[in-house]
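Student: Attaching a predicted model along with its sequence, questions to come.
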Amino acid sequence: MATGTKKGSSACQSGQTAFAARLLGRFAAVAAADNNNLIFSPLSIHVALALMSTGASGDTLAEILAVAGAPSREELRAFVRAAVIDRVLADQSGAGGPIVAFACGAWTDRRVPLRPEYHDTIVGTFKGSATTVDFKDKPVESRVQINAWVAEVTRGLITEMGKWRDPFSKEHTIDHQFHRLDGSTIDVPFMQIWCDQKIACYDGFKVLKLPYKTMDVDRASPDFDWTQLNPQSLIEKMTSSPNFLHDHLPSEFVPVNEFRLPRFKLTYGGSIVEDLESLGLILPFHPLTANVSEITEVDTTDDGPIYVSDVIHKAVVDVNEEGSDAAAATESDDDCGFSLDYEPPKQVDFVADHPFAFFMIEETSGSIIFAGHVLDPSRE
């Protein structure tokens, strides 16, 4: 690989990490203000920006690249193809690993044909679908067609992840108290296990890393982990220092004493335009400022100039005894023990019974696939 290509990929990866941290800060603040749980996919939103950049030019393109943290459109496109499409989103089910279903498509009205170059980029680079429909005269039928396609591509889910390397036993799941931010408590199912875990202990918080099951026949294959951090206030440190999460990931297994994680399922679906605008992405969403002339053969229609009217994001995470979709960490007052000479290592307690942040990471590339926080495991 050429040096320039390596530098571009490294810059795009750093940009993706910084973008994920900024998004986390925005989403977490909004969710916490309403005392809501949070789940979103920084990776898929970053890919959406890459797709958007393919059809943009001028100041609109510059703004997209600045928010995405990419040096150029070409480098961003190459990074998404190599690090995301061909690696993170590769089907690992044959090796026992996770399956990440990703729906990438462009749907345009039949009166506004796509430029051949844009069509080829969607299909070739992003492995997506480019289709024309009749939005004006058949809006309901068009929506049904799009929804059916998304359901087929994602197997009816947003993600279908693999199993934990060391799955929990359902017969050991018991109810325990979870302490909410307002000081109240609620009984929820907690999963338990007693085998060694990857846990790192720091001043005021701990980090857990749960690896997914893989056959490990090819070290070049994606390496997925679920990571959990507590307290929830650590999100502030992560947003101010994008490498905070990666710098604090545990690397060694330690023996555990009490080890409990709550089961939970979270969903999110809705427009994220205001969130992207808060990060500085403004021009694409306004008809008088957007320059997305490289998407279609025409610049205007009977309804006015072409612009990005909305960005809809949906994510689902379901954490149970067999597996899950993300990564997380939690806090405790216990010290972390380690082996010194022949002294047996000290057992570590890890009990996620307070609000925590979680992440699903592909470690080799550093891509954060899912992120969020749990304030109340009983609420979806």
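Tutor: Alright, I've got the coordinates.

Student: Could you use CA atoms for every contact and neighbour count after this?
Tutor: Noted.

Student: looking at this, residue 77 is in a helix?
Tutor: Yes - the assignment for residue 77 by DSSP: H, G, I helix; E, B strand; the rest coil puts it in a helix.

Student: Touching, it and residue 52? I think so.
Tutor: No - assessed by C-alpha atoms under 8 Å, residue 77 is found out of contact with residue 52, at 10.5 Å.

Student: could you pull out the helices for the stretch 101-250 of the chain?
Tutor: Listed in chain order, the helices of the stretch 101-250 of the chain (DSSP state H, counting those that start in this stretch) span 116-120, 139-153, 234-240, 244-247.

Student: who wins for proximity to residue 265 among these?
Tutor: With respect to residue 265, and counting by C-alpha to C-alpha, the nearest of those is helix 139-153 at 19.5 Å.

Student: is it true that residue 35 touches residue 355?
Tutor: No - Residue 35 lies out of contact with residue 355 (C-alpha under 8 Å); the separation is 10.8 Å.

Student: follow-up on the earlier one: will you turn the helices of the stretch 101-250 of the chain into TSV that also has mean neighbour count?
Tutor: Shown next, in TSV, are the helices of the stretch 101-250 of the chain (neighbours: other C-alpha atoms under 10 Å):
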stretch	mean neighbour count
helix 116-120	16
helix 139-153	14
helix 234-240	17
helix 244-247	15
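
Student: before we go on, here's another structure to hold up against the first:
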Amino acid sequence: MQLLHLRTWLPALLAAALLAGPLLQGCASPGLAAPPPRPKTMDQAFVEATDRFGIDLLRAVAAERPRENLFLSPVSAQVVLSLTANGARGETQAEMLAALGYAGMDPGAVNEGMRDLWGLMAHPGKKVELERANGIWYQTGFAVVQAFREVAGGYYGAELHQTTFGRPQAAEAINRWVARRTRDRITDLISETTPDERMVLVNALYFKGEWKERFDPERTEPRPFHRLNGSPVEVPFMHQTERLGYMAEEGLVGVRLPYGEGDMALYAFMPDEWEGFLEGLTPERYRGWIAATAEQRVRLAFPKVRMRDGHRLKDPLKALGMERAFDSEQADFSGLLVGSEPLYIDEVVQKTFLEINEEGTEAAAATAVTMRTGSAPFSDVVEVVLDRPFLLAIRDDRTGITLFMGAILDPS
């Protein structure tokens, strides 16, 4: 299965090239396409793929760190890996697309979905900032395959830069680029590069949303949060009583806190028992909880959160079936660089930032791909106290795209 079928794609690629402008070798792309308009809807198969991959990745990462806080952006990883898949061929590409949740999707719809996602992020609504950027760095002396350049610019808005891997300046340039695009929330995505690297593909994502109804700081006060082992820890809790999204079923309670005009929201789902909760989480259950959420007057206590996290995603992605891409003997990325030696993915690394306070939420993520050679009955007022481990998600409800997911096990 190929993402780039020239007979099918040539008109789209020519249009993308006209929009994107020339991508000059050796410098940042000077004429990137303007962001597309915000889509009114998104392809349902694409939305379901983002949910499927997001939950699969969260579960795979949690399996490695079952008793720790987690915060990641599956969509950041999905964007940069989908971009990378345009340069893969044969079984390598097929495995990547399946692991990314796209099994059964028309390959062209993947790039179209990514272009719609670009439009979604470019127009998030009032009182919400949402920025994303894609960057590609490639080794001096090599040329990027033209078809890949066109798709990278036209569908992903990616900037291309030439560099010399192995020199300190290469890592410094990538980290400066990420820092600018995440408001300095992520400044050290990669520590170094090596001379045998040939390409690094990066997605940066930044979110800042103001609550539709802010919490009053005067009402913030410490109270116990009960950790996995049952021991309490004192943390500051924010309080408000408002009409919020609420759902409850046996063993689970959930709440929805809207940002800005209400189209984007934070969801928190707290089970009675955390053990086994993520193992039983499925896209269908997740969407069912979202659909069951309805407005209700809620007396809410929400812990303040500030955390940084980092993940090496190679093993979790391999656990999802993306194996050939990481195998130096089997990987086929011949659609990336002209006439280069065989390439494979050496590592996929992501770093994230999250802060939840009385005003709203700030979150950032950056993901790098390193290519190397070689409902229940309600009373008038319900009370929700998120004082046990809970699942957290930041979602665009107009399109159904979940941008961030996490597990808050200890907000201290």
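Tutor: Right, received. Where do you want to start? Not measured: the values here are computed from a predicted model.

Student: What would you report as the TM-score here?
Tutor: The pair, once superposed, lands on a TM-score of 0.83 when counted by TM-score structural alignment, normalised by the length of structure 1; 337 aligned residues with a C-alpha RMSD of 2.1 Å.

Student: Export the helices of the stretch 101-250 of structure 1 as a markdown table, with columns for distance to residue 47 of structure 1.
Tutor: Shown next, in a markdown table, are those (distance: least, C-alpha to C-alpha, whole Å):
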| stretch | distance to residue 47 of structure 1 |
| --- | --- |
| helix 116-120 | 15 |
| helix 139-153 | 16 |
| helix 234-240 | 20 |
| helix 244-247 | 21 |
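
Student: Of the ones you listed, give the one that comes closest to residue 287 of structure 1.
Tutor: Here helix 116-120 is closest among the helices of the stretch 101-250 of structure 1 (C-alpha to C-alpha), at 20.0 Å.

Student: Where in structure 2 does the closest one fall?
Tutor: Aligning helix 116-120 of structure 1 against structure 2 (TM-score structural alignment) gives residues 146-150.

Student: can you give me how far the matching stretch is from the chain middle?
Tutor: Relative to its chain's centre, stretch 146-150 of structure 2 lies at 24 Å (C-alpha atoms, centre = their mean, to the nearest Å).

Student: which neighbours do residue 35 and residue 355 of structure 1 share?
Tutor: residue 375 (C-alpha atoms under 8 Å, 6 or more residues apart in numbering).

Student: So between these two, which is more surrounded?
Tutor: For residue 35 of structure 1 versus residue 355, neighbours defined as other C-alpha atoms under 10 Å are more numerous around residue 355 (23 against 16).

Student: how about the more buried one, what's its match in structure 2?
Tutor: That one, residue 355 of structure 1, aligns with residue 389 by TM-score structural alignment.

Student: if I pick the residue nearest to that match when sequence neighbours are not counted, what's in contact with it?
Tutor: Closest residue to residue 389 of structure 2 apart from its sequence neighbours, by C-alpha to C-alpha, 6 or more residues apart in numbering: residue 409 at 4.4 Å. For residue 409 of structure 2, the contacting residues are 67-69, 227-228, 388-390, by C-alpha under 8 Å, 6+ apart.

Student: cutoff 10 Å now
Tutor: Residues near residue 409 of structure 2 by C-alpha atoms under 10 Å, 6 or more residues apart in numbering: 66-70, 225-228, 274, 387-391.

Student: At which residues are the helices of the stretch 251-380 of structure 1 located?
Tutor: 273-278.

Student: Going by residue numbers, what spans are strands in the stretch 51-200 of structure 2?
Tutor: 70-72, 128-139, 159-163, 197-210 (DSSP state E, counting those that start in this stretch).

Student: cool, the stretch 251-380 of structure 1 as well?
Tutor: Going by DSSP E, counting those that start in this stretch, the stretch 251-380 of structure 1 shows strands at 253-254, 256-262, 264-271, 300-301, 304-305, 312-319, 327-329, 348-351, 356-362, 367-374.

Student: Which residue numbers in structure 2 does the last one align to?
Tutor: Meaning strand 367-374 of structure 1. So strand 367-374 of structure 1 sits over residues 401-408 in structure 2, by TM-score structural alignment.

Student: Check the mean deviation of the matching stretch from structure 1.
Tutor: If you overlay the two and look at stretch 401-408 of structure 2, the average distance to its match in structure 1 is 0.9 Å (mean C-alpha distance after the TM-score superposition for structure 1).
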